[in-house]
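**Student:** Need coordinates for the below:
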Amino acid sequence: MNHVLTIAGSDCSGGAGIQADMKTFAAHGVYGMSVIVSVVAENTQRVIGAQDISPTLIAEQLQAVFEDIRVDAVKIGMLPSPAIMACVAENLERRRPRNIVLDPVMIAKNGYPLMDSRLAETLVALVFPLVDVVTPNIPEAEVLANMTISSTEAMETAARIIHAYGPRYVVLKGGHRSDDAADLLYDGNTMHWLRAKRIETKNTHGTGCTFSSAIAANLAMGKPINDAVRDAKAYVTMAIAHALTIGKGCGPTHHFHDLYKYGLPRQGAQK
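**Tutor:** Now for the predicted structure:
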């Protein structure tokens, strides 16, 4: 079994962050581990508050994992402060794990700022050079590339700018556009477009976390980048298609649709 570590904030309502990452890992058949950097009090309607974990304890969590368990991929989510960014970057640079996927989380689905956009320069300087894949959505890419993105041509321009910051691959998510859900994978040479039919639903809480975690899981299992991103997009599209109407706001995606629908196989059943 392959092992994947998530470094992110927690979501007590279970739809995003660490909780979404661990569900995604389990759905892909990989062993999930977590380093929590912030405890977020949120639900489907709003973020009530957040308490960051001290860099010392974050470093100790990272030590606990890396000194004992092989890490085949790392997913990074919310990094809410310069001290936390520096702590994570220092540990990753020292330990050099493979297949690092960064979801540059800046804003929660309900608009609550999870990272001050002014910290984007710090994130770019400290973390981007260490990662294999970065997965910004359009609002995040606009901050990172310092430009407005209103067309596919602008997405390609932004991808080139972000790629120059150091990651091997840029996956720019087009879900915030009004046309079909078109995502862009840029490898430094070629633009690869991945398209899927847009699903009309308000229940998209945690989609970015789920997508980036699925990419990390696929890379951990040895899939090449194009396949890893394509299969992750198919998975998150399925999860959105069967999204759960839970809570009064923006509900979560359904990470375990097949399991919930069909249940566990009976003991001794023919595979």
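**Student:** all contacts plus neighbour counts: C-alpha atoms, from now on.
**Tutor:** Will do.
**Student:** What strand or helix carries residue 232?
**Tutor:** Using DSSP states H and E, residue 232 maps to helix 225-241.
**Student:** Next secondary structure element downstream of that helix?
**Tutor:** Where DSSP H and E defines the elements, the next helix or strand beyond helix 225-241 is helix 257-262.
**Student:** Tell me which residues of that next one come out buried.
**Tutor:** For helix 257-262, the buried set under the neighbour-count rule, 16 or more other CA atoms under 10 Å, comprises residue 257.
**Student:** ok, back up a step: can you name every helix or strand that the helix holding residue 232 contacts?
**Tutor:** helix 207-220 (3 or more CA pairs under 8 Å, 6 or more residues apart in numbering; DSSP states H and E).
**Student:** Which secondary structure elements does the helix it packs on sit against?
**Tutor:** Checking 3+ CA pairs under 8 Å, 6+ apart, helix 207-220 ends up next to strand 3-11, helix 17-27, strand 73-76, strand 100-102, helix 225-241.
**Student:** thinking again about what came up before, list the buried residues in the helix holding residue 232.
**Tutor:** Buried residues in helix 225-241, counted by 16+ other CA under 10 Å: 225-226, 228-241.
**Student:** Check those residues and tell me the two furthest apart.
**Tutor:** Greatest spatial distance in the buried residues of helix 225-241: 225 and 241, 24.1 Å, computed using CA to CA.
**Student:** can you list the helices and strands packed on helix 207-220 in CSV and add distance to residue 91?
**Tutor:** Shown next, in CSV, are the helices and strands packed on helix 207-220 (distance: least, CA to CA, whole Å):
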stretch, distance to residue 91
strand 3-11, 12
helix 17-27, 19
strand 73-76, 12
strand 100-102, 13
helix 225-241, 24
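**Student:** how about those, which one is nearest residue 40?
**Tutor:** The closest of the helices and strands packed on helix 207-220 to residue 40 is strand 3-11. By CA to CA, the value is 5.6 Å.
**Student:** got the residue ranges for the helices in the stretch 1-150 of the chain?
**Tutor:** For the stretch 1-150 of the chain, applying DSSP state H, counting those that start in this stretch gives helices covering 17-27, 55-66, 82-95, 120-126, 138-145.
**Student:** The helix holding residue 232 relative to helix 17-27, how many degrees between them?
**Tutor:** What separates the directions of helix 225-241 and helix 17-27 is an angle of 110 degrees, with axes from the mean of the first three to the mean of the last three CA atoms, to 10 degrees.
**Student:** One more, so I can put them side by side:
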Amino acid sequence: MPIPRYAVIGHPVAHSLSPFIHATFSRQAGIPLEYVAIDAAPDAFDAVLAEHAAHGGAGANVTLPHKRRAAAICGNLSDRARRAGVVNTLIRTATGWDGDNTDGVGLVRDLTDRHGQDLRSRKVLLIGAGGAAHGVAPALLDAGIADLFIVNRSGDRTDALADALGEPMRVHPRYFRDLGTIGSFDLIINATSIGHSGEDMPLPGSLIAPRCDVVDLGYGEAAIAFLSWARASGADHTIDGLGMLVEQAAESFKCWHGVRPDADAVYAALRARESALAVPG
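**Tutor:** The predicted model follows:
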């Protein structure tokens, strides 16, 4: 019987840790599988996914910039994917693809279970209105935050995300020009590439309330600049996106195989590898 094939599809995607993560989950669960990274330019997603299916693809993770398109090609969406409007997990069926989104549950599980965060009644700033922001926003609301302020470079996208969430009493679209006047926050989440390219940080330190925690959904070098700004501005805890990456992957694995692997063991292994690479040789 052929080994089922899975993939992460994105552009760029060569840096992805997902093949390592799912190979480790496979060994944990005793479930043989092949998992590869596939680069697909923005206009090539449909063709790449069709080729993946033709070669035995039973599922796929989807990352930048394809999450919205992935939702559009699905015959069925889970409730959380429907609310998010974007898909990061595809499940092959007899008639096509079903879609799910595990980003939100991955972020909340990392923050609450691994980092001991209590999200209830917190005033949250979400920077970004793209696929990652769409994926995590509904889960933050479900976790009981008091207010969600959304800012993005494109006002139209900010308004679209706020409208899609459908909670005008708790969700507040704002714009980058408002950042100096909207007050401070208990939790700030960066769902953009701000700081990932070494540019100056266009954010005022006044956003950081006492005991504010700051999260960048990126990890490794990509998260350094944003989290450094947060620490310099007085943030209490700073958290990168590695834990979320592992948790959303574990949830995807469960979607495909009905078994939730040990995410903590994989997270620890990735942190150990990160530390080893940081030590001068």
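**Student:** Quick TM-score on the pair, please.
**Tutor:** Scored by TM-score structural alignment, normalised by the length of the first structure, the superposition of the two chains gives a TM-score of 0.41; 163 aligned residues with a CA RMSD of 5.3 Å.
**Student:** follow-up on the earlier one: just curious, which of the buried residues of helix 225-241 of the first structure is nearest to residue 52 of the first structure?
**Tutor:** Nearest to residue 52 of the first structure among the buried residues of helix 225-241 of the first structure: residue 236, at 28.1 Å, using CA to CA.
**Student:** In contact with the closest residue to the closest one other than its chain neighbours, which residues are there?
**Tutor:** Nearest residue to residue 236 of the first structure in three dimensions, chain neighbours excluded: residue 211, at 5.9 Å (CA to CA, 6 or more residues apart in numbering). Residues counted as contacts of residue 211 of the first structure (CA atoms under 8 Å, 6 or more residues apart in numbering) are 232-233, 235-236.
**Student:** Pipe these into JSON lines and attach distance to residue 185 of the first structure per row.
**Tutor:** Listed next are these as JSON lines, based on distance: CA to CA, whole Å:
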{"residue": "232", "distance to residue 185 of the first structure": "12"}
{"residue": "233", "distance to residue 185 of the first structure": "11"}
{"residue": "235", "distance to residue 185 of the first structure": "16"}
{"residue": "236", "distance to residue 185 of the first structure": "16"}
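**Student:** ok, back up a step: quick check: the residue nearest to residue 236 of the first structure vs residue 57 of the first structure, distance?
**Tutor:** In this view, residue 211 of the first structure and residue 57 of the first structure are 27 Å apart by CA to CA, to the nearest Å.
**Student:** just residue 169 of the first structure next, same as before
**Tutor:** For residue 169 of the first structure, the distance to residue 57 of the first structure equals 30 Å [CA to CA].
**Student:** Same question for residue 66 of the first structure.
**Tutor:** Distance, residue 66 of the first structure to residue 57 of the first structure, using CA to CA: 14 Å.
**Student:** Would you confirm that residue 127 of the second structure contacts residue 190?
**Tutor:** Yes: counting by CA atoms under 8 Å, residue 190 is a contact partner of residue 127 of the second structure at 4.9 Å.
**Student:** Would you mind confirming that residue 216 of the second structure is in contact with residue 228?
**Tutor:** No: if you go by CA under 8 Å, residue 216 of the second structure and residue 228 don't touch, sitting 10.7 Å apart.
**Student:** These two: which is more packed in?
**Tutor:** Shown here are residue 216 of the second structure and residue 228; by other CA atoms under 10 Å, residue 216 has more neighbours (26 against 14).
**Student:** Which strand or helix spans residue 59 of the second structure?
**Tutor:** Element membership for residue 59 of the second structure, per DSSP H and E: strand 57-62.
**Student:** need the next SSE after that strand, C-terminal direction.
**Tutor:** Next along the chain after strand 57-62 of the second structure, taking DSSP H and E as the criterion, comes helix 67-72.
**Student:** how about that following helix: buried residues?
**Tutor:** For helix 67-72 of the second structure, using 16+ other CA under 10 Å, the buried residues are 67-71.
**Student:** Helices of the stretch 151-281 of the second structure, residue ranges please.
**Tutor:** In the stretch 151-281 of the second structure, the segments counted as helices under DSSP H, counting those that start in this stretch are 155-165, 221-232, 242-257, 263-278.
**Student:** Point out the one among these that comes closest to residue 6 of the second structure.
**Tutor:** Checked against CA to CA, the stretch from the helices of the stretch 151-281 of the second structure lying closest is helix 242-257, at 9.6 Å.
**Student:** Against which helices or strands is that closest one packed?
**Tutor:** Contact here means 3+ CA pairs under 8 Å, 6+ apart; on that basis helix 242-257 of the second structure packs against helix 18-29, strand 89-93, helix 103-109, helix 263-278.
**Student:** May I see the buried residues of that helix?
**Tutor:** For helix 242-257 of the second structure, the neighbour count (16+ other CA under 10 Å) marks 242-253, 255-256 as buried.
**Student:** Go ahead and confirm residue 77 of the second structure touches residue 96.
**Tutor:** No: using CA under 8 Å, residue 77 of the second structure is not in contact with residue 96; the gap is 11.9 Å.
**Student:** Between the two, which is the more surrounded one?
**Tutor:** More crowded of residue 77 of the second structure and residue 96, by other CA under 10 Å: residue 77, with 21 against 14.
**Student:** any idea how far residue 18 of the second structure is from the more buried one?
**Tutor:** Residue 77 of the second structure is 22 Å from residue 18 of the second structure, where distance means CA to CA.
**Student:** Ok, residue 256 of the second structure next?
**Tutor:** Residue 256 of the second structure sits at a distance of 15 Å from residue 18 of the second structure (criterion: CA to CA).
**Student:** what does residue 92 of the second structure give?
**Tutor:** The gap separating residue 92 of the second structure from residue 18 of the second structure is 19 Å, by CA to CA.
**Student:** what does residue 103 of the second structure give?
**Tutor:** Applying CA to CA, the value for residue 103 of the second structure to residue 18 of the second structure is 14 Å.
**Student:** In terms of packing, which of the two has more residues around it?
**Tutor:** Using other CA under 10 Å, the more surrounded residue of residue 103 of the second structure and residue 18 is residue 103, with 31 against 19.
**Student:** So that one versus residue 54 of the second structure, what's the distance?
**Tutor:** According to CA to CA, residue 103 of the second structure stands 27 Å off from residue 54 of the second structure.
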